[in-house]
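Trainee: coordinates for the following, if possible.
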Amino acid sequence: MTVQKALISGASIAGLSTAFWLSKAGWEVTVIERASTFRDGGQNVDVRGIAREVLQMMGLEDQVRNQTTTEEGTAFVNEKGQTVGAFPVEDSDGLTAELEILRGDLARIVLEALPAQVQVRYGDWIEHIVDHQEHVEIDLHSGKTEIYDLLIIAEGVRSRTRDKVFGDRVSRRELGLNIAYGTIERQAGDDRWWRWYTATGGRQISLRPDNQGTIRAMLAFKDRDRNLAAIPSEQARTELSKVFAGAGWEDSRVIDGFATSQDVYFDYLTQIMMSTWSEGRVCVTGDAAWCVTPIGGGGSSLALIGGYILAAFLSQPESNEAGGIPICLNKYEQWMRPIIDKAQHLPPGAPNFFYPQTKIGVGTMQTFIRIASFGPFRKLAARIGHVARTQQQLPDIRLVQTTT
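Mentor: The predicted structure is shown next:
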């Protein structure tokens, strides 16, 4: 059997997970990443649903457990910092998942677990693609032209390569939410809970513990007419300070912290919907294919699952037959579609209910949270975090190498 070659564009969780399993299945795998080096840091992500089973099969669960953020639960607070409702970790997939970890830590764990023969090259990206019937020809920014049996695009929600290939078959659902993320200093009063505050004007502030002695902060606000991710960072920070002036609770602390933080970044939440995830010998996976946003939740889990499912179908002998790769890609899509469609279906009232404009709206939401946090209702409320679950069985994968 001929050894097949795959190029994966994107070295975050989706791309690295796919590289891990595809290499284990006997493919020759190269990963390229536009960034010049590995991107550490980032905010909290989690491993939920059947992604925990995938993580166990990778042999990486213990490593993830050893690097969790130590978060003990989610607490909603009022403008004075008083708890309105608390949701401790009682459910492995509750508001705070059992496996909470920083994005960079999870990506590095997978990166370091890659089989030795996987090539990972930074500072390069795709300029042009010619999808032939028997192979895909790729021109890289570095000047190289390379030939592969398959191109996998795992570049994230704003993938340029995906747009080159699929064009107007990529649909975007903008949620009208701006979110700024950053790392600020921990203070004596900070604990191991995710503190979440909602102010009038569709504004939210949250503080989350990490395992590095700092706090991961978030400022979010609803505004369909303003996209801070589309303007220069310094201008966006200035706009952010205006939006959150007088919001209450820890507003000044976070704004001041973001002024000097080295890792502040902005996002304008956008779901990605595509009528198909593959064409010929090119396919997409992860956020490039189906971004669910933090409102839908489970993005990192779906990235882990997608990498396994894609490799499982490509590990079958038919992938080596004439016309076999498109058949395998179609099976991957058929398996993943139901779980993605469910994740992209937002909770009732989202996002408007969770970003109220008035005092009455804030009070209504706080009453809802207070009731939901009572024992009899808490388990029901925790089901909001039940993403990446399915009744489907994971398909078998034909491994050439065993996992560690």
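Trainee: contacts, neighbours, all on C-alpha from now
Mentor: OK.
Trainee: and the contacts of stretch 327-334?
Mentor: Contact partners of stretch 327-334, identified using Cα atoms under 8 Å, 6 or more residues apart in numbering, comprise 276, 277, 278, 283, 309, 310, 313, 314, 318, 319.
Trainee: what's the most distant pair in those?
Mentor: Pairwise distances across the contacts of stretch 327-334 (Cα to Cα) peak at 20.8 Å, for the pair 276 and 318.
Trainee: ok, back up a step: in helices, which of the contacts of stretch 327-334 appear?
Mentor: When those are checked against helices using DSSP state H, the ones located there are 309, 310, 313, 314.
Trainee: mind putting these in TSV, distance to residue 128 included?
Mentor: What follows is the ones in helices among the contacts of stretch 327-334, written out as TSV (distance: Cα to Cα, whole Å):
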residue	distance to residue 128
309	27
310	24
313	27
314	24
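Trainee: now the other sequence, so there's something to compare against:
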Amino acid sequence: MRNVLISGAGVAGGTLAWFLARDGWTVTVVERAVGSRTGGQAVDVRGVALDVVDRMGLGERLRAERTRMRGMSVVDGAGQELYRSEEFTHSSGRLDSTDFELLRDDAVAILHEATADRVEYVFGDSVTALTEDAHGVRVEFEHGGFRTFDLVVGADGPHSAVRRLAFGPEERFSTHLGQYLAIFPAPNFLGLEDWQLWVRHEETGGAVYPVRDNTELRVTLGFGSEPLPPMSVAEQKRLVAEQLAGVGWEMPKLLAAMAEAEVFYFDAMAQIHLDRWSAGRVVLVGDAGYCASALSGQGTSLALAGAYVLAQELGRAEHTDAFAAYERRMRPFVALNQALATENPTGGPSEESLARAKNALTLG
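Mentor: Sure, this is the predicted structure:
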């Protein structure tokens, strides 16, 4: 029986854990957070990723948690409606599509629930060193101790520790896309009912939509910027408030809610590009290897598809050949989906480009 360490308990890590455990691997997942991560935005499951979740037997469960938007409006700083649609939303696309949108934390929780009885999860820890020899990879952990695994998978996001240890510093692989996003939950003080609102003002703006049966808002605020130095959460919140102070509309209330938010995400919109996704017995999957950014709308689908293909190839061959086959199959798919983020950064890609990209992979 082969054993594998997966760093990261997000969508990519949870999906890979499911398939490898099914195939008889001994799977350990280490996650820096103290439990399944909460918060975050709504994410999309599209195209070939729909087949992945159905092959896991989780399609019905995930679809049951889908958002239920009736449409969206775009408003200006005075609250005047500039545009509305009952056919699509900027976040999820066409409302009559078989694709679906759900909260990231719901997706992660479902994957954890589906794997918890056959996968070892180690929360509140992270990988600090990797040493490979002919027989495996010795992994050292932040909170002490080491273990040896046949393979190590970095599924730990765009700021991957595994990638840094095995491939080099992040700045060698990260391409900044000129924007930053802040995401946080808030009470539904706007009284929205299954309806998205978007506001835009010069290079700043945001989106607000209700979740959890309209009891909660998820708020996304963004602004244009060159790369910023590391900051504390308090500094991040102050910067967001400064950047969006002049937007108008309900922004003062949203910024006040942000100041109180205990769950808060802030990061640059960036893509990850590497010449190779494996080094010896270490391999990357999802955002760690080929982050497309939230601007693509395809990060979750890339994670699902990448995890499936990697597990499938590991079931066919030893790791060296399996990693090579994984890259051959995934690279064209990744390239098309990363291109969605830069096709039209302010308005999203065309329906034609999205349809081509989301289906550009054969699962086999």
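Trainee: just to revisit the earlier point, and of the ones in helices among the contacts of stretch 327-334 of the first structure, the nearest to residue 385 of the first structure?
Mentor: Using Cα to Cα, these come closest to residue 385 of the first structure at residue 309, 21.9 Å.
Trainee: does that closest one touch residue 393 like I think?
Mentor: No. The pair formed by residue 309 of the first structure and residue 393 falls short of the contact definition of Cα atoms under 8 Å, at 10.6 Å.
Trainee: between those two, who's got more neighbours?
Mentor: Of the pair residue 309 of the first structure and residue 393, residue 309 is the one with more neighbours under other Cα atoms under 10 Å, namely 26 against 8.
Trainee: residue 299 of the first structure versus the nearest residue to the more buried one once chain neighbours are set aside, what's the distance?
Mentor: In space, and not counting its chain neighbours, residue 309 of the first structure is closest to residue 332: 6.1 Å by Cα to Cα, 6 or more residues apart in numbering. Residue 332 of the first structure sits at a distance of 17 Å from residue 299 of the first structure (criterion: Cα to Cα, to the nearest Å).
Trainee: before we move on, what SS does whichever residue in the second structure pairs up with residue 331 of the first structure have?
Mentor: With TM-score structural alignment as the matching criterion, the partner of residue 331 of the first structure in the second structure is residue 325. Assigned with DSSP: H, G, I helix; E, B strand; the rest coil, residue 325 of the second structure falls in the helix class.
Trainee: number of nearby residues for residue 325 of the second structure?
Mentor: Using other Cα under 10 Å, residue 325 of the second structure has 18 neighbouring residues.
Trainee: mind jotting down where the helices sit in the stretch 51-200 of the first structure?
Mentor: For the stretch 51-200 of the first structure, the helices defined by DSSP state H, counting those that start in this stretch cover 51-58, 61-66, 103-113, 160-166.
Trainee: for those, give me TSV that also has distance to residue 361 of the first structure and mean neighbour count.
Mentor: As requested, the helices of the stretch 51-200 of the first structure are exported to TSV (distance: least, Cα to Cα, whole Å; neighbours: other Cα atoms under 10 Å):
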stretch	distance to residue 361 of the first structure	mean neighbour count
helix 51-58	36	18
helix 61-66	38	14
helix 103-113	33	20
helix 160-166	39	18
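Trainee: nearest to residue 257 of the first structure, of those?
Mentor: Ranking these by proximity to residue 257 of the first structure (Cα to Cα) places helix 103-113 first, at 20.7 Å.
Trainee: superposed on the second structure, what's the mean shift for that closest one?
Mentor: Relative to the matching residues in the second structure, helix 103-113 of the first structure has an average distance of 0.7 Å after the fit, by mean Cα distance after the TM-score superposition for the first structure.
Trainee: what's that helix packed up against?
Mentor: Helices and strands in packing contact with helix 103-113 of the first structure are listed as helix 13-24, helix 61-66; criterion 3 or more Cα pairs under 8 Å, 6 or more residues apart in numbering; DSSP states H and E.
Trainee: what's the closest of the ones you listed to residue 295 of the first structure?
Mentor: Ranking these by proximity to residue 295 of the first structure (Cα to Cα) places helix 13-24 first, at 18.8 Å.
Trainee: in the second structure, point out the residues matching the closest one.
Mentor: Counting by TM-score structural alignment, helix 13-24 of the first structure corresponds to 11-22 in the second structure.
Trainee: distance of residue 185 of the first structure from residue 208 of the first structure?
Mentor: 11 Å.
Trainee: residue 7 of the first structure too?
Mentor: The gap separating residue 7 of the first structure from residue 208 of the first structure is 36 Å, by Cα to Cα.
Trainee: what's the answer for residue 164 of the first structure, then?
Mentor: Taking Cα to Cα as the criterion, residue 164 of the first structure is separated from residue 208 of the first structure by 37 Å.
Trainee: out of residue 332 and residue 299 of the first structure, which sits in the more crowded spot?
Mentor: Set residue 332 of the first structure next to residue 299 and count neighbours by other Cα under 10 Å: residue 299 wins out with 27 against 23.
Trainee: quick one: map the more buried one onto the second structure.
Mentor: Using TM-score structural alignment, residue 299 of the first structure lines up with residue 299 in the second structure.
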